[in-house]
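Asker: The following comprises the amino acid sequence and a computationally predicted model.
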Amino acid sequence: MSGNWPETEGMLEVVLVKGGRTKIRYPARLLADDGTRISVRAPWAGEGVRDFGFVRFEPGDVFTEHYWRDRWYSVKEVRDSAGRRKGWYCDVTRPAERSGAVLVVEDLDLDLWCPADGGEVRRLDEDEFAGSGLAERDPAAAAAAVAALDALEDLARTGGLTALPH
């Protein structure tokens, strides 16, 4: 993780699981947990720069992340080191599970990017999702994942993402 945030009360460890294995884990400051939505803030947890072509995540970026216990997605508002909003990176996931200071989220491959400048909303990794075999292993989860991506796209196109606290 870039930047060392002090380990203090009010911290959670976010654990992103994909394909049954831990993809990444990182500390995040707990902002709110109302029993349904959990909101945290964390610096960019990746190594170095990740350039998608349409956005770059890099050291100094700050993510305000929203996870739900009753929705099949998470929404991450991304800001640069100067506090300028880059946009929202949304992951299709199973509903989040929190146990004490650990928040576990299972990534289901589908993602959505919504730029802050009102540019093109992008559905991502649909080929990866198709190749994951989820539709064969767990048709109900696959259907929920596709519905979640559609819901995220609708939120992005109607300005619903901007209504989330930052």
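Answerer: That came in fine, so what should we check first?

Asker: can we go C-alpha only for contacts and neighbour counts from here?
Answerer: OK.

Asker: is it true that Ala147 lies in a strand?
Answerer: No. Counting by DSSP: H, G, I helix; E, B strand; the rest coil, Ala147 is not part of a strand but helix.

Asker: Can you tell me the closest non-neighbouring residue to Pro43?
Answerer: Leaving out its chain neighbours, the residue that sits closest to Pro43 by C-alpha to C-alpha, 6 or more residues apart in numbering is Val62, at 4.4 Å.

Asker: I figured that neighbour hits Arg79, correct?
Answerer: Yes. Between Val62 and Arg79 there is a contact at 5.3 Å, judged by C-alpha atoms under 8 Å.

Asker: which stretches of this protein form helices?
Answerer: Along the chain, the stretches classed as helices by DSSP state H are 126-131, 134-137, 139-158.

Asker: closest one to Phe57 among those helices?
Answerer: When those are compared by C-alpha to C-alpha, helix 139-158 sits nearest Phe57, at 19.5 Å.

Asker: The closest one packs against which elements?
Answerer: Other helices and strands packing on helix 139-158, by 3 or more C-alpha pairs under 8 Å, 6 or more residues apart in numbering; DSSP states H and E, are strand 73-79, strand 85-93, strand 102-115, helix 134-137.

Asker: could these go into CSV alongside distance to Ile38 and mean neighbour count?
Answerer: Formatted as CSV, these follow (distance: least, C-alpha to C-alpha, whole Å; neighbours: other C-alpha atoms under 10 Å):
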stretch, distance to Ile38, mean neighbour count
strand 73-79, 10, 25
strand 85-93, 14, 23
strand 102-115, 9, 22
helix 134-137, 26, 14
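
Asker: would TSV of those with distance to Thr158 be doable?
Answerer: Rendered in TSV, the data for these read as follows (distance: least, C-alpha to C-alpha, whole Å):
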stretch	distance to Thr158
strand 73-79	15
strand 85-93	14
strand 102-115	11
helix 134-137	29
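
Asker: next up, a second structure to put side by side with the first:
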Amino acid sequence: MNFEVRLVKAGKTKISYPAELVRDDGDHLVVRAPWAAPGVRDFGFVRFEPGDVFTEHYWRTRWYAVKEVRTADGALKGWYCDVTRPALVTGRGLTVEDLDLDLWVSADGAAVLRLDEDEFAASGLHRQDPPAAQAAVAALAEVEALALRGALAAELAG
């Protein structure tokens, strides 16, 4: 089934792309899509490039999304975790609001990197919506704890 994923940041669509709906249990949605941005994005610790396949996990009740990233030939690169508001699902699409905090977990679990904390601090969310800012910080801690325990893959399978 075709599905449309829309990532919103500061009220504007950051990216929108088609994905295949893999499953939806009423809370946890899983979609699969190829790398949707043009060209290569090199973060230094990982490169996202044409041919990469993202299996993306979204929840209607959790404040994060987790994207398992594999090469075109199926080798696991790792997991990119976005702190977001819970997913809003309508018809054949979902929308998530990016709250700037991110986490990268390498395929072997040896690297667990917090990302974009400076962007989160500069976003003003603490002043504009203190409960959302608290939920975002708690979500980052939750997904980081899963990664550090080596439990992230098991959580996604469940």
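Answerer: All right, it came through fine. What you are looking at is a predicted structure, and each value in this text was computed from that prediction instead of being measured.

Asker: where does the TM-score land?
Answerer: Here the TM-score for the pair of chains, by TM-score structural alignment, normalised by the length of the second structure, is 0.97; 157 aligned residues with a C-alpha RMSD of 1.0 Å.

Asker: just to revisit the earlier point, count of neighbours near the counterpart of the residue nearest to Pro43 of the first structure in the second structure?
Answerer: Val62 of the first structure maps onto Val53 in the second structure when the alignment is built from TM-score structural alignment. Val53 of the second structure has 23 neighbours, counted by other C-alpha atoms under 10 Å.

Asker: One more: the one 3 residues further on?
Answerer: With neighbours defined by other C-alpha under 10 Å, the count for Glu56 of the second structure comes to 23.

Asker: can you tell which of the helices and strands packed on helix 139-158 of the first structure is closest to Gly35 of the first structure?
Answerer: Nearest to Gly35 of the first structure, of these and by C-alpha to C-alpha, is strand 102-115 at 12.9 Å.

Asker: Ala135 of the first structure reaches Ala144, doesn't it?
Answerer: No. Taking contacts as C-alpha under 8 Å, Ala135 of the first structure lies outside contact range of Ala144: 10.3 Å.

Asker: aligned partner of Asp135 of the first structure in the second structure?
Answerer: Actually, residue 135 of the first structure is Ala rather than Asp. So, by TM-score structural alignment, Ala135 of the first structure is matched to His126.

Asker: Once you drop chain neighbours, what's closest to its match?
Answerer: Ala133 (5.3 Å).

Asker: Run a quick check on that neighbour versus Leu125, I expect a contact.
Answerer: Yes. Using C-alpha under 8 Å, Ala133 of the second structure makes contact with Leu125 at a distance of 5.7 Å.

Asker: okay, which residue of the second structure is out on the far edge from center?
Answerer: Relative to the centre of the second structure, the most outlying C-alpha is that of Arg127, 24.0 Å out, by C-alpha atoms, centre = their mean.

Asker: List the contacts of it.
Answerer: By C-alpha atoms under 8 Å, 6 or more residues apart in numbering, no residues touch Arg127 of the second structure.

Asker: Any figure for the gap between it and Ala151 of the second structure?
Answerer: 33 Å (C-alpha to C-alpha, to the nearest Å).

Asker: just Arg62 of the second structure next, same as before
Answerer: Taking C-alpha to C-alpha, one finds Arg62 of the second structure at 17 Å from Ala151 of the second structure.

Asker: before we move on, what about Lys9 of the second structure?
Answerer: 29 Å.

Asker: Ile15 of the second structure too?
Answerer: Distance from Ile15 of the second structure to Ala151 of the second structure, by C-alpha to C-alpha: 29 Å.

Asker: now Asp100 of the second structure
Answerer: Distance from Asp100 of the second structure to Ala151 of the second structure, by C-alpha to C-alpha: 23 Å.

Asker: and what of Asp42 of the second structure?
Answerer: 26 Å.

Asker: which of these two has more neighbours?
Answerer: The neighbour count for Asp42 of the second structure versus Ala151, taken as other C-alpha under 10 Å, is higher for Ala151 (14 against 10).

Asker: Please pull up the equivalent of that one in the first structure.
Answerer: Per TM-score structural alignment, Ala151 of the second structure is aligned with Gly160.

Asker: which residues are in contact with stretch 15-30 of the second structure?
Answerer: Contacts of stretch 15-30 of the second structure (C-alpha under 8 Å, 6+ apart): 1-8, 31-34, 36, 55-61.

Asker: ok, now stretch 145-158 of the second structure?
Answerer: 57, 105, 109, 112, 143.

Asker: now stretch 84-95 of the second structure
Answerer: Counting by C-alpha under 8 Å, 6+ apart, residues outside stretch 84-95 of the second structure touching it are 2-8, 58-65, 96-100, 132, 136.
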